[in-house]
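K.L.:
The following comprises the amino acid sequence and a computationally predicted model.
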Amino acid sequence: MVRAALANRDFRTMWLSSLGSTVGTWMQNVILAAFVYTVTKSAWLVSLVGFCNLVPQLLFATFGGIIADMFNRKKLIFWLSLEQMIGSLAIAWIVRTTDFSRPALLIAVFAVGTGAALQGPVFLAVTPSLVPKEHLAGAISLNSVSMNVSRVVGPAIGAVLYVWIGASWVFVLNAATYVIIMVGVTYVKVPKFERKQGESKLDRLVGGFRYVRQDPVVFRAICTVLLFSLFCMPFVVLFPAMASVDWHVSTKSTLYGLLYATFGLGAVVGALSVGTFLSGHKIERVLRGAFVLFGASLAAYITVHSAALAFPVGFLLGFFYFVVVTSLSTIFQSRLDHSIRGRVSAVWMMCFGGTVPVAGLIAGWIVSHSTVNTVVYFGAAFALFLAWFADLRAPEDRNGLRETLGR
């Protein structure tokens, strides 16, 4: 499935363009946090920068879905990439000295985050339309691989460049990566979709939520990813504390970077597996099994008190993490109609990415009143509940099983 998806010229062009741009995005995200903390020594300002970057997904993803289903998606990707490029150049200008304006930086970061929040649903709507339905799992696997490769490669490149040329020039280079996607999208033929006629403004606003509510599989997939993000994923935010307290690894050491990279490598392999050697299995069963093994891996991750053991367990955790996410996304996307895909994808984006700031705040409050272990063990146990909850078989498959058992 992966090879078949890559054989499609339009999908391959979009995928490579997106990969190049996302590497730049992660260079900027990680180095900006490091620069702000180095200059100000304020963890609060660092958290505000992260909040301004991510909260637009919660606020504006719905509007991104609306415009994705109303306007030319190629043009939207082009102009929103240009907006993010300008925002990144503004960040580079603001931080050219250590005596930078805090409000100006937060506004610029919020602007870049808003562009990403509006563009995300457009991307999610375009990608599945570039490949036949039978190759959808491979395409989504590759998109997940792109996300995780960029999370590993981007910070690594950014860290080297930060030392050599400084933070401001790193952000200029990130701005340049948006040109890759602006050029790439001009060469892609995005299939036209039939817009629904006679929709009121209210229908356009709530259409994605209505579609989610009407399709039982889509509704349960959305509920699953929302619960997973809120209760199982806070360990990502707490990773520095886990490394320091449980494995006695300094967050400024090379070993810490290798631990994070190992987790990312596991995620890359997990994402690829859904479109390769796991593609012959029922994806609904793969998902539920992955939830069980994710929960077990997460519990083991917080239990081991050795950095040496954290490496193999971290790889397995990353692997099952993205088997879960990629399987969920594949089932979800396979149920969507092209005419409303943008708005429904926006709901997914809100529940998966937009809840990160909320989950981080909740986890931080709990840790301040108990321990990191409490949050992580609860997430592991909750993953086992999701293995039961995430029954994403189509209604006709469930009914067919009931009829068979009733005979």
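P.N.:
Sure thing, it's come through.
K.L.:
Please count neighbours and contacts with C-alpha atoms only from this point.
P.N.:
OK.
K.L.:
count of neighbours near Phe277?
P.N.:
Around Phe277 sit 10 other residues, with neighbours defined as other C-alpha atoms under 10 Å.
K.L.:
Please, which helix or strand holds it?
P.N.:
Under the criterion DSSP states H and E, no helix or strand holds Phe277.
K.L.:
any idea how far it is from Phe228?
P.N.:
Here Phe277 is placed at a distance of 25 Å from Phe228 (C-alpha to C-alpha, to the nearest Å).
K.L.:
centroid residue for this protein?
P.N.:
Residue closest to the average C-alpha location in the chain (C-alpha atoms, centre = their mean): Gly353, at 5.9 Å.
K.L.:
to the chain's geometric centre, what's the distance from the helix or strand where Val185 lies?
P.N.:
Using DSSP H and E, Val185 maps to helix 167-186. In terms of C-alpha atoms, centre = their mean, to the nearest Å, the centre of helix 167-186 is found 20 Å from the chain centre.
K.L.:
what does stretch 270-277 give?
P.N.:
Using C-alpha atoms, centre = their mean, the offset of stretch 270-277 from its chain centre is 17 Å.
K.L.:
structure B:
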Amino acid sequence: MNVETTVADSSLLRQRAFVAFWLARTCSSFGFQMFSVAVSWQIYSLTNSALALGMIGLMQFLPSVLLALPAGHLADQFDRRRIVICAQLIEWGALLALVLLTLFSWTDKTALWGLVFVLAVAKALEGPAMTSMLPSLVPPAILARATAANAVGGEAAVIVGPTLGGFLYVAGPDVVYSVSAAFYLLSLVLIGRIRYTRPQQPRLPASLSTLFAGIHFIRARKDVLGVISLDLFAVLLGGATALLPIFAKDILHTGPWGLGMLRGAPSIGALLVGLWLSRNKLEKNVGMIMFGSVAGFGVATLIFALSSQLWLSLLALAALGGFDMVSMVIRGSLVQLDTPDDMRGRVNAVNAIFINTSNQLGEFESGVLAAFMGAVPAAVLGGVGTLVVVGVWMVLFPHLRRRQKLENEAAQE
């Protein structure tokens, strides 16, 4: 067997592994989105309580933050594929438990909250391991395209999953949970078929030093610090989508159908841009493209804030989602490529904390500002704040601004 044949076989295996990985992530995303709709509707039907609905968010948020660093440590010390399989088995078991509880009418809010918490714990453990697998499945040169393809699957799940779950709920929540479990089972089978290998690493005992190693690494790498902190502050300030019900009812004077269109517009924009990015490579000026995309996010937020026409608001939100997709693909690829494999789990865990926290706090910040100064001024302030952050970060991180390629270049300044 000659060298060319060996290289071709290796390339084919990696391609198959990535396809299986993409399908697995998409299936689990569909399952989770359908589950989320069903459990929310079921708990509200049982309680008619907004607080009970809020508890679902709390049950999901706490594990994602509290377990992120330990999960990152596990992802760097043990076989990541096995961690994902174990975590998804727990998620699958929680969904089966929901099916049985619903079939036998044993459901109450405490049991539902408990299973939501179990599923959230498993997802928290799965996240860093799953994210850290991707760079080992594709060559560095096409990691951005692979990241975009993964994001496309996720956006498709966000758009279609809740709708499918809502239609199936007519037949009963147990039907939704059963289909969700089937999606997770398919994901498990696909993950189990992936040939995933990584260099053997010496196992380090869990300690404060190893748990917080991801934070120390990010602080020492200026490009990684700039990328993660840019996302944190831009999302904190640009959370206008949290105010969509106010804009739909009081400013655009539309009903629930209009609100649904407004909620779906960012995902549609992100999906279309993600499809383009998955087929085209970002060759140069990635730093300025990233900053330009975050600035575009801010401008789109301003247009949405000042719009009084539904069509213009929809276009602004679609543009917002598209700009966010470009920024997310570049940011995610830079973090992965600038991080050595033995640190990816912990760095991705820290990144996940920032993403989860900024999303939640961004919605809270927008709500507080809207309560004090009105929805339009709050959204305008968010858009302006995003543009200010872009300008400041371009000054604070000049190497990131001048960065040409996604692949790691010269040593950080």
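P.N.:
Sure thing, it's come through. Only a predicted model underlies this, so the values are computations on that prediction, with no experimental measurement involved.
K.L.:
Send over the TM-score of the superposed chains.
P.N.:
TM-score for the superposed pair, counting by TM-score structural alignment, normalised by the length of structure 1: 0.88. Supporting figures: 391 aligned residues with a C-alpha RMSD of 2.5 Å.
K.L.:
Which secondary structure elements does the helix holding Val185 of structure 1 sit against?
P.N.:
Packing partners of helix 167-186 of structure 1 (3 or more C-alpha pairs under 8 Å, 6 or more residues apart in numbering; DSSP states H and E): helix 9-40, helix 73-94, helix 136-165.
K.L.:
can I get these in a markdown table with distance to Gly266 of structure 1 and mean neighbour count?
P.N.:
Listed next are those as a markdown table, based on distance: least, C-alpha to C-alpha, whole Å; neighbours: other C-alpha atoms under 10 Å:
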| stretch | distance to Gly266 of structure 1 | mean neighbour count |
| --- | --- | --- |
| helix 9-40 | 18 | 20 |
| helix 73-94 | 30 | 20 |
| helix 136-165 | 9 | 21 |
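K.L.:
Redo those helices as TSV? Include distance to Ser306 of structure 1.
P.N.:
Listed next are those as TSV, based on distance: least, C-alpha to C-alpha, whole Å:
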stretch	distance to Ser306 of structure 1
helix 9-40	26
helix 73-94	39
helix 136-165	22
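K.L.:
All the strands of structure 1, in order from the start?
P.N.:
When assigned using DSSP state E, structure 1 turns out to have no strands.
K.L.:
What lines up with the residue nearest to the centre of structure 1 in structure 2?
P.N.:
Matched by TM-score structural alignment, Gly353 of structure 1 corresponds to Asn356 in structure 2.
K.L.:
what sits up against the helix holding Val185 of structure 1?
P.N.:
Applying C-alpha atoms under 8 Å, 6 or more residues apart in numbering, the contact partners of helix 167-186 of structure 1 are 13-14, 17-18, 20-21, 24-25, 27-28, 31-32, 35, 74, 77-78, 81-82, 84-86, 88-89, 91-93, 95-96, 158, 161-162.
K.L.:
I'd say Gly72 of structure 2 and Gly345 touch.
P.N.:
Yes - checked against C-alpha atoms under 8 Å, the pair Gly72 of structure 2 and Gly345 is within contact range at 4.3 Å.
K.L.:
Next, count neighbours for whatever residue of structure 2 lines up with Leu105 of structure 1.
P.N.:
Aligned by TM-score structural alignment, Leu105 of structure 1 pairs with Leu112 of structure 2. Using other C-alpha under 10 Å, Leu112 of structure 2 has 22 other residues around it.
K.L.:
residues contacting Leu112 of structure 2?
P.N.:
Applying C-alpha under 8 Å, 6+ apart to Leu112 of structure 2 gives the contacts 39, 43, 98.
K.L.:
Which of those are still contacts in structure 1?
P.N.:
Counting by both residues aligned by TM-score structural alignment, their matches' C-alpha atoms under 8 Å, the contacts of Leu112 of structure 2 that remain in contact in structure 1 are Leu98.
K.L.:
Tell me the one of the contacts of Leu112 of structure 2 nearest Leu62 of structure 2?
P.N.:
Val39 (17.7 Å; C-alpha to C-alpha).
K.L.:
mind putting the contacts of Leu112 of structure 2 in TSV, distance to Ser207 of structure 2 included?
P.N.:
Below are the contacts of Leu112 of structure 2 laid out as TSV (distance: C-alpha to C-alpha, whole Å):
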residue	distance to Ser207 of structure 2
Val39	37
Ile43	39
Leu98	36
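K.L.:
ok, so of the contacts of Leu112 of structure 2, who is nearest Gly322 of structure 2?
P.N.:
Closest to Gly322 of structure 2, out of all of the contacts of Leu112 of structure 2 and judged by C-alpha to C-alpha, is Val39, at 29.7 Å.
K.L.:
Map the closest one across to structure 1 for me.
P.N.:
Using TM-score structural alignment, the equivalent of Val39 of structure 2 in structure 1 is Leu32.
K.L.:
Just give the closest residue to that match, not the sequence neighbours.
P.N.:
Ala167 (7.2 Å; C-alpha to C-alpha, 6 or more residues apart in numbering).
K.L.:
so where is the helix holding Val185 of structure 1 in structure 2?
P.N.:
Counting by TM-score structural alignment, helix 167-186 of structure 1 pairs with residues 173-192 of structure 2.
K.L.:
What residues sit buried inside stretch 239-252 of structure 1?
P.N.:
In terms of neighbour count (16 or more other C-alpha atoms under 10 Å), stretch 239-252 of structure 1 has its buried residues at 240-243, 246-247, 249.
K.L.:
Let's have the residues you listed in TSV, adding distance to Thr224 of structure 1.
P.N.:
As requested, those are exported to TSV (distance: C-alpha to C-alpha, whole Å):
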residue	distance to Thr224 of structure 1
Pro240	26
Ala241	27
Met242	26
Ala243	28
Asp246	29
Trp247	31
Val249	33
